[in-house]
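A.B. asks: Give me a 3D structure for the following:
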Amino acid sequence: MSATSDNMQNPVDQFEQPPYENQEKVPVPGTEADLTPKADHGETSYKGSGKLTGRKAVITGGDSGIGRAVAIAFAREGADVLISYLNEHEDAKETAKYVEEAGRKAVLVPGDISSEEHCKSIINTAVQELGGLDILVNNAAYQMSHDSLQELTAEELDRTFRTNIYAMFYLCQAAEPHLKPGSTVINTSSVNAYKPSPILLAYAATKGAIQNFTASLGQLWAEKGIRVNCVAPGPIWTPLIPSTMPEEKVKEFGQSVPLKRAGQPVELSAVYVLLASQDSSFMTSSTVQVTGGTPTI
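C.D. replies: The predicted structure follows:
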């Protein structure tokens, strides 16, 4: 008897490396409309099974890329979602549409998470508009690539750390009084925490910091019953890529990993759902690596 039936799709063929030759450089932070080809966030493929029924989630950078995929998955698993984003209003509205089509509440909060006051406002809005907070996904990030250390200004270094790691501290601190036992925090790290790219010096440094922040906070909050984990993606096709990387790097994006392609945002959805749900009840201070096969040890 054959191991696969004729009507079963071979999962190896589900995703292929698309050509990126036609992708042009776009302004930071980039939008989904800028992507050629378009990314897959699970708009048609992700099917929920009630793993997060009645939960309330905040997702930073929830307008596009990984954040959009997570928002779609969480909503289809039964969660209401606050989408925090910088200023990509059309992308945020599109993500909210998918959340609402799943029958869940979507709240949009634009603004700069490098501001402590704005981070406090995000949490307060979630508590007021969603009726509580059970899941915090710290996903938003800033990066720029440089071939020389001399190109990296003090202002850019400050912005990178404030967006990627300070905001995580601000949001967790503001959320703590509202998180009950069984709540979860999920931070987005990167393969750069293990194998830092020389052209992403500041970004890679923050991702290393996120790994340690996650491991420390998970231990600190264990007695509260609040679990803290993170996901370390490899190359994922999002608006951040063509807006912050050299065009020649974009054209070959993802080809250096063992699977020989970039990942799609939807390929991370199930991992975030796992860490947000009770399926991961014995996981804290952990990192789940989704790197396309790049070894991290």
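A.B. asks: all contacts plus neighbour counts: C-alpha atoms, from now on.
C.D. replies: OK.
A.B. asks: Can you name the element that comes right after the host helix or strand of Ala69?
C.D. replies: If you go by DSSP states H and E, Ala69 is part of helix 65-76. Next along the chain after helix 65-76, taking DSSP H and E as the criterion, comes strand 80-85.
A.B. asks: For the helix or strand just after that next one, buried residues please.
C.D. replies: Next in sequence after strand 80-85, counting helices and strands by DSSP H and E, comes helix 89-101. Neighbour counts over helix 89-101 (16 or more other CA atoms under 10 Å) mark 91-93, 95-100 as buried.
A.B. asks: here's the other one to compare against:
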Amino acid sequence: MSPLRMAVTAAPFDRDLEADFARIADLIGKARAEGVGLLALPEAALGGYLANLDGGADGPPPLRQDGPEIARLAELAGDMVVVAGYCEDAGGHYYNSAVCVTGDGVLGNHRKVHQPLSEDSTYRAGDRFAAFDTPVGRLGMLICYDKAFPESARALALDGAEIVVCVSAWPGSRTNAAPDLAEDRWKRRFDLFDRARALENQIVWLSANQSGTFGDLRFVASAKIVDPGGDVVADTGVAEGMAIADLDVPHLLATARRSMGHLRDRRPEAYGPLRTG
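C.D. replies: I've put the predicted structure just below:
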């Protein structure tokens, strides 16, 4: 099997859906010109994220998974597998969601489970993690704060995910913000989570993020591709951009898991029942 060319983006998005679609079309066009088969766009790429995390901020436009906007995204994707974040309207209940599409339609959908600060004043929480099959392999999706919880990525890995795509609108620190975003402590945490989740599950990890500013938030960008050994193989840094890498995913997973298989060598009987409170 030939390597899969994959790409992650750090880009700004806001409430102007037409402008968002124009930016997405441009990014997909650039990725297609580079021969990319899997493209990750940020959290809330359709409609922008929250203007602040203090509660009461106007949320992005709610879109139905079977609505015209997601169909438009799928049409733009064509033969590429594309993951993007949006505000999902599910019967009047709103979720911070990520959708995976090709020109054939929706392949998977994930509702953000873990909600930071006041995000629950805008969205309901999702309640599951599930991998799904795509033309480029078995994928799982996470959204931003989900990656701070080891159980999230582990659940996807145990469900057979070979690649996990985590889309984010991860901001820099709100207190004692570093003048140089590259030195920001929240950026450092963002990077640590990306590398740790890939390494501990021995999976390929794609991390897309918003860039620039929106409302009170300054995003750390830092989109990256991480191999199963936890090494960053492509990275945008703290600026807007696209990072691209060619990875032979089955070979990388087999090599990483050959001698020390983190999933294979688990001892669930020793962990005891997980506490729920």
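A.B. asks: TM-score them against each other, please.
C.D. replies: Overlay of the two chains. TM-score (TM-score structural alignment, normalised by the length of the second structure): 0.38; 174 aligned residues with a CA RMSD of 5.9 Å.
A.B. asks: hang on, the earlier thing: same list, the buried residues of helix 89-101 of the first structure, but as a markdown table with distance to Leu217 of the first structure please.
C.D. replies: What follows is these, written out as a markdown table (distance: CA to CA, whole Å):
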| residue | distance to Leu217 of the first structure |
| --- | --- |
| Asp91 | 31 |
| Ala92 | 29 |
| Lys93 | 32 |
| Thr95 | 30 |
| Ala96 | 30 |
| Lys97 | 33 |
| Tyr98 | 32 |
| Val99 | 29 |
| Glu100 | 32 |
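A.B. asks: Closest to Asp80 of the first structure out of those?
C.D. replies: Asp80 of the first structure has its nearest neighbour among those in Val99, at 7.8 Å by CA to CA.
A.B. asks: Using the three-state scheme, assign Tyr86 of the second structure.
C.D. replies: With DSSP: H, G, I helix; E, B strand; the rest coil as the basis, the three-state label of Tyr86 of the second structure is strand.
A.B. asks: do you know how far it is from Met141 of the second structure?
C.D. replies: Per CA to CA, to the nearest Å, Tyr86 of the second structure is found 13 Å from Met141 of the second structure.
A.B. asks: who touches both of those two?
C.D. replies: Shared contacts of Tyr86 of the second structure and Met141, defined by CA atoms under 8 Å, 6 or more residues apart in numbering, are found at Ala98.
A.B. asks: which one of these two has more residues nearby?
C.D. replies: More neighbours surround Met141 than the other of Tyr86 of the second structure and Met141, with 32 against 27 (other CA atoms under 10 Å).
A.B. asks: I'd guessed the more buried one sits against Leu107; true?
C.D. replies: No - in this structure, Met141 of the second structure is not within contact of Leu107 by CA atoms under 8 Å, at 11.4 Å.
A.B. asks: For burial, what's the neighbour tally of the closest residue to Val106 of the second structure other than its chain neighbours?
C.D. replies: Excluding the flanking residues, the one nearest Val106 of the second structure by CA to CA, 6 or more residues apart in numbering is Cys100, at 5.9 Å. Residues contacting Cys100 of the second structure under the criterion other CA under 10 Å number 28.
A.B. asks: got the buried residues for the host helix or strand of Cys100 of the second structure?
C.D. replies: Assigning secondary structure by DSSP H and E places Cys100 of the second structure in strand 93-102. Residues of strand 93-102 of the second structure classed as buried by neighbour count (16+ other CA under 10 Å): 94-102.
A.B. asks: Give me the packing partners of it, helices and strands only.
C.D. replies: helix 68-77, strand 81-90, strand 105-111, strand 137-143 (3 or more CA pairs under 8 Å, 6 or more residues apart in numbering; DSSP states H and E).
A.B. asks: can you list these in JSON lines and add distance to Gly241 of the second structure?
C.D. replies: Converted to JSON lines, those look like this (distance: least, CA to CA, whole Å):
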{"stretch": "helix 68-77", "distance to Gly241 of the second structure": "19"}
{"stretch": "strand 81-90", "distance to Gly241 of the second structure": "16"}
{"stretch": "strand 105-111", "distance to Gly241 of the second structure": "25"}
{"stretch": "strand 137-143", "distance to Gly241 of the second structure": "19"}
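A.B. asks: that older thread, got JSON lines for the buried residues of strand 93-102 of the second structure, with distance to Ala256 of the second structure too?
C.D. replies: Below are the buried residues of strand 93-102 of the second structure laid out as JSON lines (distance: CA to CA, whole Å):
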{"residue": "Tyr94", "distance to Ala256 of the second structure": "39"}
{"residue": "Tyr95", "distance to Ala256 of the second structure": "35"}
{"residue": "Asn96", "distance to Ala256 of the second structure": "33"}
{"residue": "Ser97", "distance to Ala256 of the second structure": "31"}
{"residue": "Ala98", "distance to Ala256 of the second structure": "28"}
{"residue": "Val99", "distance to Ala256 of the second structure": "29"}
{"residue": "Cys100", "distance to Ala256 of the second structure": "26"}
{"residue": "Val101", "distance to Ala256 of the second structure": "29"}
{"residue": "Thr102", "distance to Ala256 of the second structure": "29"}
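A.B. asks: of those, closest to Arg195 of the second structure?
C.D. replies: Ala98 (20.9 Å).
A.B. asks: How about the closest one: what's its closest non-neighbour residue?
C.D. replies: That would be Gly85: by CA to CA, 6+ apart, it lies 4.1 Å from Ala98 of the second structure.
A.B. asks: Test my guess that that neighbour contacts Val167.
C.D. replies: Yes - if you go by CA under 8 Å, Gly85 of the second structure and Val167 touch, sitting 6.9 Å apart.
A.B. asks: all strands for the stretch 101-250 of the second structure, in order.
C.D. replies: With strands called from DSSP state E, counting those that start in this stretch, the stretch 101-250 of the second structure shows them at 105-111, 132-134, 137-143, 163-168, 204-210, 213-214, 217-218, 224-226, 232-235, 241-247.
A.B. asks: And the stretch 151-297 of the first structure, by the same measure?
C.D. replies: Under DSSP E, counting those that start in this stretch, the stretch 151-297 of the first structure gives strands at 184-188, 227-233, 287-290.
A.B. asks: All good on my end, thank you.
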